[in-house]
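Colleague: sequence below, structure please.
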Amino acid sequence: MRTLLINLAVFLLMLVALVLLPPLGFDAYQALKRAWSAGDERALLPNYRGVDWAAQHFREFSRVSTTYFDFIGWRRAPFAGSTINIDAQGYRVHPAAPRREEAQVWFFGGSTTWGPGASDAHTIPARLQQHAGRTVFNFGESAYTAHQSYNLLMKSYLQGGKPGHVVFYDGANEVVIKCRAELGFYSTSHEVTIRERMSSTQLSMQLLSPTLELLGRGLRSVGASARSDMGYDCHSNEEKRRAIAAALVMDWSLARDLVQKNGGKFLAVLQPVSFTGSPQLGHLPAVRASAPLKAQYDAVYPELKRQLQAAGIAYADLTSMFDGEEYLYIDFAHVSPRGNDIAGARMSALLN
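Modeller: Have a look, this model is predicted:
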């Protein structure tokens, strides 16, 4: 009996270890990595010479978390820092930012709108406010697609507010997210994770889901690394890239109609990434080597433009906005404050 009880106790301890240790170990690894890291290497790029807040900004950025909301997916949790401030509703605020319902311009987009790599005063919405002389509210959020922005636009009208202008700054996430082989033309970046969690209906599977999620993430990463396309498929899947383009065309069309119905003017912007135009990338060798990702933009952006023209959707093509010899990009899509200032000035001229 004693031997049986000892074996049972050992088995239970092994079971508990199987369930708890992988996710706990992963969390501990991430915490130690943040504590011991010299910081985000992007702060050392030539873009930030003479910018004394860069290192602190990226430290703050690593501490920002998110929380879930139906239909729009997620928003950042409230945060108060020296370079990043997020209000109680999950929106990033900049100096002299208006209340949402009082803003003259609502600005929607993904992380390039939210502004990693820029302090509060140097995001695109903040610079647009400075250049245009109109109050601008930043609705941007990391990994947002145009459809999430459209859902958020509907929610915001229901909450109150009648801005004179609404800006949608899209394109980058339609490609880098939806062109992943495991995702579809209507996916968000978290679709696979949510599906895996919801399929775990048994208690045992719920307990094991964090461990299985880590395992699945690792296997997908290894599988993608072993393939020449790095896990993307838009370059070889014409049907998918056409569907991605059609979804953006519909989202912009619906957003335009909703804005006009509420007495505003709609500005759709096809945003630049490092693979469009001829920007300076000499300081980013990893980006220059990202041929599989570049192939996705080379496949999808022309299709987007073709469908937008066919549908008669007016938009601003700013895909070459960052051409030149200045160091603007800090990765494949985000730019440093000087780039955001250029974007703010360009879009200020488009508001009428």
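Colleague: contacts and neighbour counts: CA atoms only from here.
Modeller: OK.
Colleague: could you measure from residue 143 over to residue 187?
Modeller: Plainly put, residue 143 is 11 Å away from residue 187 if you go by Cα to Cα, to the nearest Å.
Colleague: any common contacting residues for these two?
Modeller: Each of residue 177 lies in contact with both residue 143 and residue 187 under the rule Cα atoms under 8 Å, 6 or more residues apart in numbering.
Colleague: looking at the two, which one has more neighbours?
Modeller: Neighbour totals were compared for residue 143 and residue 187, and residue 143 leads with 22 against 18 (other Cα atoms under 10 Å).
Colleague: surely that one meets residue 110?
Modeller: Yes: with the criterion set as Cα atoms under 8 Å, residue 143 and residue 110 qualify as a contacting pair; they are 5.4 Å apart.
Colleague: just to be sure, residue 68 is in a strand?
Modeller: Yes: according to DSSP: H, G, I helix; E, B strand; the rest coil, the state of residue 68 is that of a strand.
Colleague: show me the helices in this protein, by range?
Modeller: In the chain, the segments counted as helices under DSSP state H are 2-36, 54-63, 111-114, 124-132, 146-159, 172-176, 191-199, 203-225, 238-261, 285-288, 291-311, 337-350.
Colleague: and the second one with helix 2-36, angle?
Modeller: Between the axes of helix 54-63 and helix 2-36, defined by axes from the mean of the first three to the mean of the last three Cα atoms, to 10 degrees, the angle is 150 degrees.
Colleague: and the contacts of helix 54-63?
Modeller: Residues from elsewhere that reach helix 54-63, judged by Cα under 8 Å, 6+ apart: 34, 39-40, 43, 48, 81-84, 116-119.
Colleague: now the other sequence, so there's something to compare against:
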Amino acid sequence: MRLLKFILINIITFTVLLLIINWACGLYLKKGNTQASRDALPNYQADPDYAKQIFKDYNSVKHIYEPFVGWKCLPYHGKTLTISKEGERVHTPTDTTSRAKVVHFFGGSTMWGEGSDDQHTIPALFNQSNPQYLVYNHGQLAYNTRQEVDALITLYSKNKHADLVIFYDGVNDAAFLCPKEITQLPAHRLVPMYRDKIYVGKSAVVKELLIDIFLDNILKVIHKFTYKPTADNSLYDCVSDPAKAEEIAEIMMKNWELAHEIITQRGGKFIAILQPAAFVGAPRTDHLKLDEALGENFRSVYTNIKRKIAERKHPWIFDMTDKFDGDELIYIDFCHVSSNGNEIIAREISSVVNNINGQEAITQ
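Modeller: Got it, this is the predicted structure:
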């Protein structure tokens, strides 16, 4: 009994110490994170309080499982952010006049408008310049081109009309498919989490919980002081595995081509846009801390995409990766932007759309 009591006391003591050390490591990691919060970036210096509200609303967004695409936003109504009962971000139209044509925007969080309020997303700003259209924002956080095609199919299956569909892509296909844990394509950002948490059994769930409580922060601190990036221990493999970078780019192009076929066969028009990112072109990034390992792998995918765009010469694909080049503060991380970036892209899209409409008028 004395031996059992001694062992039990030591186990309890060790467990409590481990819990305390893991908690302390968490505090250390939090304190050691010198990266400025995004609302404190100079992009928002004109109204920092409003910026805080934008990110407060953003951090309040919750998601629910959605068939085929994986997830979707739950309805939400805040001071700067409104998500409809359909799970889509909405804005207030500039007027109430009748609109003859319908435009559907698809994309990830950049199209959704992360970093901006409802009236300064790309679709909202496009609508301000083009009030004759009825505009829908189908952007969802972390969606890539394959998920957008699935969302597009759902749109048509519900008998929704589309005169024009715009895909704004590149970042999520490149950034979230290059991690080594993505071992099979096509995929999306949450594939590793789904595989780790669904159909894994109770023992795996308990194991993960115990690691989170007792070891996770300790392991992160050890990694911080011992990790030296090399090709072998990189989190990404698009540089070390050029075939993967090529496959990601090809899948993305095929998704665009499939979307084009679906839409044009039903009487609509399709525009695909290769979006800007802080890792490509010559934008201002001195106010940010960027992950260069991600950047190298990201560029390997974008290089392939750009080559394919040049080879296939589809007139409906537009490369806008240079639109943020210059000294203006636009990025708030490697891909998201403040509202001035959305204004630039909205103007560019308006120009493309008006040019298409002008060419149609000439030929009619």
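Colleague: fetch the TM-score of the aligned pair.
Modeller: Structural agreement between the two chains, given as a TM-score (TM-score structural alignment, normalised by the length of structure 1), stands at 0.82; 332 aligned residues with a Cα RMSD of 3.6 Å.
Colleague: so what does residue 50 of structure 1 match up with in structure 2?
Modeller: When structure 2 is aligned by TM-score structural alignment, residue 50 of structure 1 is paired with residue 46.
Colleague: quick revisit: which neighbours do residue 143 and residue 110 of structure 1 share?
Modeller: The overlap between the contact sets of residue 143 of structure 1 and residue 110 (Cα under 8 Å, 6+ apart) consists of residue 173.
Colleague: pick out the residue nearest the middle of structure 2.
Modeller: When Cα atoms, centre = their mean is applied to structure 2, the residue found nearest the centroid is residue 142 (3.5 Å).
Colleague: gap between that residue and residue 177 of structure 2?
Modeller: Counting by Cα to Cα, the gap from residue 142 of structure 2 to residue 177 of structure 2 is 11 Å.
Colleague: cool, residue 325 of structure 2 as well?
Modeller: 25 Å.
Colleague: repeat for residue 355 of structure 2
Modeller: Using Cα to Cα, one gets 34 Å for the distance from residue 355 of structure 2 to residue 177 of structure 2.
Colleague: cool, and residue 57 of structure 2?
Modeller: Using Cα to Cα, residue 57 of structure 2 is found at 28 Å from residue 177 of structure 2.
Colleague: what about the two, which has more around it?
Modeller: More neighbours surround residue 177 than the other of residue 57 of structure 2 and residue 177, with 29 against 18 (other Cα under 10 Å).
Colleague: give me every residue that touches the more buried one.
Modeller: Taking Cα under 8 Å, 6+ apart as the contact definition, residue 177 of structure 2 lies against 187-189, 248.
Colleague: which of those are conserved in structure 1?
Modeller: When the contacts of residue 177 of structure 2 are mapped onto structure 1 and checked using both residues aligned by TM-score structural alignment, their matches' Cα atoms under 8 Å, the preserved contacts are 187-189, 248.
Colleague: map residue 260 of structure 1 across to structure 2 for me.
Modeller: Aligned by TM-score structural alignment, residue 260 of structure 1 pairs with residue 264 of structure 2.
Colleague: list the contacts of the equivalent of residue 278 of structure 2 over in structure 1.
Modeller: Structural correspondence for residue 278 of structure 2 with respect to structure 1 (TM-score structural alignment): residue 274. Each residue near residue 274 of structure 1 by Cα under 8 Å, 6+ apart is listed here: 281, 287, 329, 331-333.
Colleague: same check, this time on residue 353 of structure 2
Modeller: Residue 353 of structure 2 is in contact with no residue at all, counting by Cα under 8 Å, 6+ apart.
Colleague: among the contacts of residue 177 of structure 2, which one lies nearest to residue 26 of structure 2?
Modeller: For the contacts of residue 177 of structure 2, the minimum distance to residue 26 of structure 2 (Cα to Cα) is 25.0 Å, reached by residue 189.
Colleague: compute the number of surrounding residues for the nearest residue to the closest one once chain neighbours are set aside.
Modeller: Distances taken as Cα to Cα, 6 or more residues apart in numbering put residue 176 closest to residue 189 of structure 2, at 5.3 Å, once the chain neighbours are dropped. The tally of other residues near residue 176 of structure 2 (other Cα under 10 Å) stands at 21.
Colleague: so what corresponds to residue 176 of structure 2 in structure 1?
Modeller: In structure 1, the residue matched to residue 176 of structure 2 (TM-score structural alignment) is residue 177.
Colleague: its match is in contact with residue 192, isn't it?
Modeller: No: with contact defined as Cα under 8 Å, residue 177 of structure 1 does not reach residue 192; the gap is 11.6 Å.
Colleague: what stretch of structure 2 does stretch 323-337 of structure 1 fall on?
Modeller: Counterpart in structure 2 of stretch 323-337 of structure 1, with TM-score structural alignment as the criterion, is residues 325-339.
Colleague: need the residues that contact that stretch.
Modeller: Outside stretch 325-339 of structure 2, the residues within contact range by Cα under 8 Å, 6+ apart are 38, 41-44, 109-110, 114-116, 120-121, 171, 276-279, 281-285, 288-290, 324, 340-341.
Colleague: for residue 318 of structure 1, find the nearest of the helices of structure 1.
Modeller: Counting by Cα to Cα, and looking across all of these, nearest comes helix 337-350 at 8.6 Å.
Colleague: nearest to residue 13 of structure 1, of the contacts of residue 274 of structure 1?
Modeller: residue 331 (44.5 Å).
Colleague: and the equivalent of residue 80 of structure 2 over in structure 1, what does it touch?
Modeller: For residue 80 of structure 2, the aligned position in structure 1 is occupied by residue 83, per TM-score structural alignment. Under the criterion of Cα under 8 Å, 6+ apart, the contact list for residue 83 of structure 1 reads 53, 56-57, 60, 118-120.
Colleague: name the residues of stretch 264-272 of structure 2 that are buried.
Modeller: Under the neighbour-count criterion of 16 or more other Cα atoms under 10 Å, stretch 264-272 of structure 2 has 268-272 buried.
Colleague: I'd like the helices of structure 1 laid out as CSV, including distance to residue 318 of structure 1.
Modeller: Listed next are those as CSV, based on distance: least, Cα to Cα, whole Å:
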stretch, distance to residue 318 of structure 1
helix 2-36, 36
helix 54-63, 26
helix 111-114, 14
helix 124-132, 14
helix 146-159, 17
helix 172-176, 12
helix 191-199, 29
helix 203-225, 31
helix 238-261, 16
helix 285-288, 20
helix 291-311, 12
helix 337-350, 9
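Colleague: any idea which of the ones you listed gets closest to residue 183 of structure 1?
Modeller: Each of the helices of structure 1 was scored for nearness to residue 183 of structure 1 using Cα to Cα, and the closest is helix 191-199 (7.5 Å).
Colleague: centre of the chain to the closest one, how far?
Modeller: In terms of Cα atoms, centre = their mean, to the nearest Å, the gap separating the centre of helix 191-199 of structure 1 from the centre of its chain is 19 Å.
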